[in-house]
Each structure stands twice: as C-alpha cells, then as structure tokens.
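Novice: sequence-free structure coming up:
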C-alpha cells in the first residue's frame, strides 16, 4: 500500500508538470501578455523550483525527514493548484465584481494575486517532491542489513597448535581444547548486477525512471509499469480536450488533494539523517582568510588532523595551498571557525575544483528554458492535425518524454563501454560533453525551423494575425524537441553521477542538489539573456528582436545567439574537463572499501589455514616415504 500511495503522488506531480507546461499559452491567450513577458514569468517560476531543492534538502537533513517534507510539499501543491483554479476569471467573478469571460479585462487584482501565489506554492511543491519523493520511495524498499555470518575455521585452533609443536619437538598434547575465536566471514557480498540505493539516488531528479527501476528490481514489472506510466499518460492525453481553463487547473488540484489525503493515511519508513557537513566548506574559507599572513610549515604532519576513526581521511594535495592555512595550529584553542582538519581542507579543494565545470550547467539551463516557453509558443498556433485526426497539444510533451527515455540508453551504452575499458571515471564528463553538444544542435535546428515558420507567416499574410492558425504542421518542431530531450537526458544522467563520484565522501549526497540548482539559475538567467539581447538588437535604430507578438519577432536570431553561446560553453567545458583532477569513483564508497579490506583479511586467514593444511599433508607424505 505504501507503494500505491507514493505512486499516486507521482501521478499528481506529472499532472502539475503539464499545468506548468501549458501556462505560457494561458498567459498569452487569456491575459494577452507578450510572449517574452509570459516566458519570463514562467522561467522565474521554473528556475525557482530547481533552486529551492538545495535549501529544502538541508531542512530535511537537519531532522525534518522525507515524510514530513513530502507531506508539506504535497499540501503546497494542493493549495497552489487550488489557487490557480480560483484565479481563472469565472470562479470568483461574483465575489470580485468582474466578468466571467477569459479576457484581460476580467482579471482583477484578486485573480492576479492568487495566480502569482499559486506559482510560488507550486514551485515549493515541485522542489519538495524533488527532494523527498524518490528518497522516501527508496526507504520503503530498503532491505534490512544482513549481519555477517560468523563461521569457525575448518581446523580447530588447539589441533593446529599441538600439530606445530609436535613437528618442532614432540611436545606433549596437553594443550586445553579451547574453541577458536570467532572469525567474521561475510558471505553476503553484494552482487555487481543488483540495484542499490546509490544507483537509484542517481535518478533523484527523474522520478518516473526511478520508480520503474525500483518496481523492476522488486519483480512487479508489468503491474508497476502500468501504474507508473499508463495512468498519467492517459490523463495527459485527456486533459487538453477540456476547454475551460478553470477545469484544466481544477482537475489536477483535485487529483493532488486525493493523492495527499491517501498519502497522509499511510505508514512509512523514514531514515532521517543526522546533520550536514556542508558548513565545513565555509569554515575552511573563513579560517584560511583569518590566517592568510601565516606561513605554512614545511612538514605537513604539523597540520591539524582529527584522530577519530569514524571519519574517512583524505591525503593532502599540492593544489590551492592557501587553503591549507586553515589547518595551522595556533596554540590558542581549537575554535571551530579558526582551525580545520586537513580532510576538511581537502574536501573544500575538491568543491572549488568543480566550479569551472559547474558554470557549464548554467548555459545548459538557459537552453532548457526555451523548451518549456518559446517552443510551446511556436507550436501553440501551428497545425496539430494528422489527416482528419486532431492530436492534443500534449503530444509534443509525450514525444519529448519518450525521446528523453530513449536518450538514456545512449548514455548507458557509452558509460558501459567506458566502464569495460577501465575508464569509468570519464563516463559522466563524456555525458556532459554530449549534453552541451546537444544544446548547440538544438539551438541551430530551432533557428532553422523558426526561419521557415516566419517565411510561411509572411507568405500567407499572417504577420498581424497572431491568433490565426499557421498552415504548417507542428511536427516541424519535433527535431528540436528530440535534441532538447537529448540535452536534458544526458545532463540529468551524467551530472548526478559526476557529482556523486567526484564530490568529497561526506558531501556527495548534498552536492547532487547542485544539479537542478545550477540549471535553475540558468533558467532564471534566461530572463536576463532576453533583456540583454533585446537591448543590443535595437542599437542604431534597429527593431528589437522581441516584439509583442511572436509573429512579429525574430526569434530565430535569438536562437542563433544561443547557438553561439552554447558553442562557447561546449569548448569551455572541454578545457575544464581536461584540466579537472579526476578521482576514482570507488574512493567515495566507504562500505565497499571496508568490505574489500575485510575480505582481504579473511583471505589471509584462510591462506594461513590452507598453508597449515598443506604442511600437514607434506609431513604425512614424508613419513610414508621414510617407512
């Protein structure tokens, strides 16, 4: 039942995602906003939903837990979608004294306040689900840890001692027959092909794929796939045929309410964390700044390091040596903000080395933002018919999701090939390189398609008729949506492993949330890019590329500008990736390191026993030869 309740939340999440996807159309058709104004509003909302997860994860990790975060964010979804439905003109027309038509004059201050509040609450709901939906689902399937079996060696300890003494001088066999000390031998080693929680955590921001991976692992493939995929797909196909906007917003609100009520009545396992080590980064920066005039000792052993055995220590490296001053002992006490360990300093160095690569994520976010805004506006007045069959406007969203899932197989194949060649550490950066390359191709194709769309508009005299249908099939947009799916898929599937593998051991689960955070900054930054490009384009008395209507604008020029920016971003990433000091991915897995050391020790014990056994057989052979 816990599985069903969490999946119902996923359904509501997908319907809310569709509502956010069609929001630019609502703002341009009903509010009559310019398409850049509508895109700016949605980019801020979408970017906020990707930046907030990092903040929310700190709250969860401080003791709130995934259950309460998921419950509170689901309530935010309910209120947000409810306010959004109430902001539609017919709902509160009598209370506010406005008209009931879907026209700008029927939208008063109350409707606008409800609308903007709804966007903020929906962004909070999306962020909370990003943080806790997959994490809580993983907890429900988490197996109990199996204690290692304690087995006795094949030979009795007393027998071995007596046998050795007998060989050395025939000592009497008067040793007490004590049982041997127990030797822990772990016979429950994790199989290489089993899906672990770490593998699922890499799908933290892909809830549908994470759910499918879990139900596949739990042997409920057909039933789970139907629950996770078919039901929301049917909803996405049916919802566009509902004409009133109040119902388009109201049905997801009702679904979210039902899902939240069903979820609240369940009982779940919630593995809460115990504090956050991210503050250590700020401590190192503060301590090294306060000691900038100090001189580093020649002997690195004079630097401070903790003697706690439960902390995985990192060796000192030569780069960014000014940070090493944070570990200089002053003899004035060990104040937390003046003295840091060598390990904390090295973890800070790792994070700083990541910054050049993180910058590339922002430009990818700028390109991602045009898929949910300008691409939607382009297709809004194009032909959705195939023969006499009129397809829903969600068909592009469905095809985008299909292309996104298929692109994942491309990345998986590349990662498997590099892993087989012993180059596993380079699989995530190769995936990020492909993502930046897809961003370049997506912008180029989008520019070419928009140029053709403008020619069709001019040929049919539709420049001043923005509400007229353009005699051009919407499937012209399919190539750019496929390339956008490749960008998003490679980005999501490679950035998370990169951050997990290359981040410090104590912070790998925190830095994963920089994945949507940096992309969110790019999405919000697209508002600034449109403003700057528009200002530059109207220099020397020229017309601004962004006009009130899309038909009058030159969006193709903006796409060409983004293609140049994405090309520069691609080459910047190549330089940063070649410069970056890669770490072995297995160095972050403390459990595997511990198991390897334990298995090595067990192997030594077994070899000693085997060697003694061989000595015994050799002695028996020598005795028989003498006889």
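Specialist: On my side now, so go ahead. All of these numbers come straight from a predicted model, not from anything done at the bench. Numbers count the residues shown, from 1 in each chain.
Novice: contacts, neighbours, all on C-alpha from now
Specialist: Noted.
Novice: For the spatially closest residue to residue 392 that is not a sequence neighbour, give its distance to residue 211.
Specialist: Leaving aside its sequence neighbours, residue 392 sits nearest to residue 240 (Cα to Cα, 6 or more residues apart in numbering; 5.8 Å). From residue 240 across to residue 211, the span is 26 Å (Cα to Cα, to the nearest Å).
Novice: Please say which of those two ends up with more neighbours.
Specialist: Taking other Cα atoms under 10 Å, residue 240 and residue 211 do not tie; residue 211 has more neighbours (26 against 18).
Novice: who's in contact with that one?
Specialist: If a contact means Cα atoms under 8 Å, 6 or more residues apart in numbering, then residue 211 has 134, 137, 228 as its contacts.
Novice: Can I get these in JSON lines including neighbour count, distance to residue 94 and secondary structure?
Specialist: Formatted as JSON lines, those follow (neighbours: other Cα atoms under 10 Å; distance: Cα to Cα, whole Å; DSSP: H, G, I helix; E, B strand; the rest coil):
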{"residue": "134", "neighbour count": "25", "distance to residue 94": "43", "secondary structure": "helix"}
{"residue": "137", "neighbour count": "24", "distance to residue 94": "44", "secondary structure": "helix"}
{"residue": "228", "neighbour count": "21", "distance to residue 94": "40", "secondary structure": "helix"}
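Novice: any idea which of those is closest to residue 434?
Specialist: For these, the residue nearest residue 434 by Cα to Cα is residue 134; the value is 26.2 Å.
Novice: thinking that closest one is in contact with residue 208, fair?
Specialist: No. With contacts counted by Cα atoms under 8 Å, residue 134 stays clear of residue 208, the gap being 9.1 Å.
Novice: Need the residues that contact the host helix or strand of residue 248.
Specialist: Using DSSP states H and E, the element containing residue 248 is helix 245-264. Residues from elsewhere that reach helix 245-264, judged by Cα under 8 Å, 6+ apart: 2, 5-6, 8-9, 12-13, 15-16, 19, 71, 74-75, 77-79, 81-82, 84-86, 88, 90-91, 239-240, 242.
Novice: Okay, one more to line up with it:
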C-alpha cells in the first residue's frame, strides 16, 4: 500500500514539474520580460533546486527523522504551488486594484512578490523533500523489494511513457495560467496528504543511526574535477529557457493539430530517464551488487561530447530560424508565428536530455570509489556543482552580452528573441564545452594517478 501512495506522490511531482517547465513562457508571454531577464529568473530557481540539497542533507542528519522533514518540506512545497496560482492576474485583481487579463500591466507589486516567494518556497520544498524522500525509499527497499521490482518491468516503463504524454497533452490544452497552476496545486496537496497519512501509519519515522560518525571531509583532489562539471550545468540551463522561448512562436501544427509545447520538455525528460537508467545498468557491478565509479568517467566524457554536439546543432538551427525571420520580415514582430516547424528543435531537446542523463548519473557514481563514508554528501556536492553551473549561466550571459556589444556592436541578447543572436551564444557554448572536455580529460588523468 505504501508503494502505491509513493507512486501517487511521484506522479503529482511529475505533473507539477511539467507545469513548472512552462515558467519561461509565462514570464515572456504574460510579464513580457526580455528573454535574458526571464531566463535569469528560471536559471536561479532551477539551480537553487540542485544546490539547496547540500544543506538539506546536513539538516536531515540533525533531525534523524525523515517523516518530519518530509512533512515540513511538503508543506513548504505546496504553499509555494498555491502562491504561484494566486500570483496570476485573475485571482487577486480586485484586492490589488489591477486587471484580470494576462498582460504586463495586470502584474502588480503584490503579484510579483507572490510569484518570487512561490519560487523560493518551491525550491526549498523540493530540495528538502528530495533529500528525505530518497532516505525513505531506501529504508523500505528491502521490505517492498518484490513490489518495487514489479514497477520496473517493461510494462511499467511503457505506462510511465504513456502517462507522461497524457499529462503533457492535458497540460498543453489548459490555457488559463491560473487554472493550470491551481489544478497542479490541488493535485499536489491531495497526493501529499495521502502520502503523509500512509507514512504515519507505516510507523517508520526514525532514520537508523549509523554506528560510526560519518566523515564529511572532502578530498582536495576532488575540487578540480568538480569545477569541470560546472559547464555541464551551464549547457543544461538552456533547455528550460532559450530552447523553450525559441519554440514559443514557431509553427506547431501537424496537419490541423496544434502540438502543445510541453511535449518538448517531456521528450527531454524521458530521454534523460532512458540514458540515466542505461548508464546505471552499465555502472552496476553484479558481483558485489553495488554501483562502481571505475568507468563513470566514460559516461561523463560521452555526456560532454554530446553537449558540444547539442550546442552546435542548436546554433545551426538558430541560423535557420533567423534566416526565416529575416526573409519574412518578422524582426520587429516577436508575437507573429514563424513559418518554420517547431520540430526542427526536437533533436537539441533530445540531445540535451541525453547529456543530462549521462552526466548526472556518471557524476553521481564518479566518486563512489573514494575512501570516504560520506557518499551521500559527495553526491549532493556533485549535484550542487551542476546546479551552480545553471545559476552561473546568468553570469555567463551577462559577460557575453557585454563582450558582444563592445565596439558599438549590438548585443547578442536583445529584448526580443527575433532581434537576438542566440546562434552566436550557442557557438560560444560549443567552444567553451570543447575546452571544458579537454580540461576534464587532463584533470581526470591527474586525479586517477594520485
């Protein structure tokens, strides 16, 4: 029964995750923020979700009670989702003396404050929930072994794909933002209550104390390796920001059917899941039934190579998109539909999913052979460095913007995407990723020899 409740909660988080992947479009379409500013908000939020678990794992060790952390983080997360729904214009327009239309003039100070507060609470809630939830799943792994394994069968994987597509299509046809985020909040609250009631009845609220105090010291030789992971996070950040904004006004019709944009993040996420599972199978050592990091560097290298390829393809596609914009006189018509199929962007979404699946899984197990009892801390630090790259993209865009406009030239990042030169930005990412790949190989050779 507890496994069924876990699945309900997982699908609630999946549903919410798909809806939250549209925040970039909400900021550019409703708030009318410049692409660079909207991307900065999304990247800070996304990066914070990966960085905050570093602190949460220490708090969990202090609490020694994952039920309490699950309850607190779930409450925080659901309050955040609720505030996100309330921050949309139609909800509080009478109280704030604004308007109820999805226009920038209807976004008052109250709506902005609620929106930013919501993102903070969601990030904190997700990080705490993920940390405690992993410990909870591990604690019931043995008792529910056969039940858990049944969920991993081929039929279950097919069901995951079908449900993902169904949720995505459903979200795509929910037009009002207030209704979309309202449904997400209600569904998440119901799933969380169902899960927490079941967890309370399960009566396993205490994490087991370890017999020896864990060592949290980080070897100095890991730091150079971690630094090379930052660039992977930078490349990953473009998926939920610039890729989505590119797709926003492209031709989405297949025959008479207008394809919802949410399908592209779904394809990216499913690709990530596939490569993550495939990579885990390769790194699993059947002899001792443990994961080994001996060959994890291969997955990291492959992920970095694919990140270079992803950026190159994105640059070529953007060249094509800009050419169509110029030929149809759409430079100063950012809201008009570009007569170019949105599916030309699908390869870069899929490649980005492969990069994330390979890189995150390989990074997770890379330090598993370290002489340290604090593997979970190493994993969180590695994910945190990846998240730092996502946040670091904000700084990179700022620097590239200043460099590109030197000598009186127009910046690569204009207020509208049609006037921007994202193709140059993607070429720069491809070059930096190539340099980073070489740096990782050099650092790895040094790391392996020490």
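Specialist: Nice, I can see it. Note that the structure is predicted; figures quoted are calculated from it, not measured.
Novice: Overlay the chains and give the TM-score.
Specialist: Once superposed, chain against chain, the TM-score is 0.92 (TM-score structural alignment, normalised by the length of the second structure); 443 aligned residues with a Cα RMSD of 2.6 Å.
Novice: ok, residue 513 of the first structure to residue 31 of the first structure distance?
Specialist: In terms of Cα to Cα, residue 513 of the first structure sits 35 Å off from residue 31 of the first structure.
Novice: So between the two, which is more surrounded?
Specialist: Remark: of residue 513 of the first structure and residue 31, residue 513 carries more neighbours, 24 against 18, as counted by other Cα under 10 Å.
Novice: Residue 593 of the first structure versus residue 199 of the first structure, what's the distance?
Specialist: Distance from residue 199 of the first structure to residue 593 of the first structure, by Cα to Cα: 17 Å.
Novice: Could you do residue 418 of the first structure as well?
Specialist: Distance of residue 418 of the first structure to residue 593 of the first structure, computed by Cα to Cα: 22 Å.
Novice: And for residue 12 of the first structure?
Specialist: As for residue 12 of the first structure, its distance to residue 593 of the first structure is 41 Å (criterion: Cα to Cα).
Novice: which SS class is the residue nearest the centre of the second structure?
Specialist: The residue lying closest to the centre of the second structure (Cα atoms, centre = their mean) is residue 46, at 5.8 Å. At residue 46 of the second structure, secondary structure determined by DSSP: H, G, I helix; E, B strand; the rest coil is helix.
Novice: Touching, it and residue 386? I think so.
Specialist: No. Assessed by Cα under 8 Å, residue 46 of the second structure is found out of contact with residue 386, at 10.6 Å.
Novice: For residue 344 of the second structure, give me its contacts.
Specialist: By Cα under 8 Å, 6+ apart, residue 344 of the second structure lies in contact with residue 317.
Novice: Aligned to it, what sits in the first structure?
Specialist: Mapped onto the first structure by TM-score structural alignment, residue 344 of the second structure lines up with residue 476.
Novice: Now do the helices in the stretch 151-300 of the second structure.
Specialist: In the stretch 151-300 of the second structure, the helices defined using DSSP state H, counting those that start in this stretch lie at 154-172, 177-202, 222-236, 244-248, 263-283, 296-327.
Novice: Let me know which of those helices is the nearest to residue 290 of the second structure.
Specialist: Evaluated over those, closeness to residue 290 of the second structure peaks at helix 263-283, with 8.6 Å, by Cα to Cα.
Novice: nearest spatial neighbour of residue 405 of the second structure, skipping sequence neighbours?
Specialist: Nearest non-adjacent residue to residue 405 of the second structure, counting by Cα to Cα, 6+ apart: residue 411, 4.5 Å away.
Novice: what does the one you found align to in the first structure?
Specialist: That one, residue 411 of the second structure, aligns with residue 544 by TM-score structural alignment.
Novice: residue in the second structure matching the residue nearest to residue 392 of the first structure?
Specialist: Under the alignment (TM-score structural alignment), residue 240 of the first structure maps onto residue 172 of the second structure.
Novice: hang on, isn't that match packed against residue 265?
Specialist: No. Counting by Cα under 8 Å, residue 172 of the second structure does not reach residue 265; the two are 11.6 Å apart.
Novice: Residue 12 and residue 593 of the first structure: which has the busier surroundings?
Specialist: Under the criterion of other Cα under 10 Å, the comparison of residue 12 of the first structure against residue 593 puts residue 12 first, with 25 against 13.
Novice: quick revisit: okay if I get the contacts of residue 211 of the first structure as a markdown table plus distance to residue 161 of the first structure?
Specialist: What follows is these, written out as a markdown table (distance: Cα to Cα, whole Å):
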| residue | distance to residue 161 of the first structure |
| --- | --- |
| 134 | 55 |
| 137 | 54 |
| 228 | 63 |
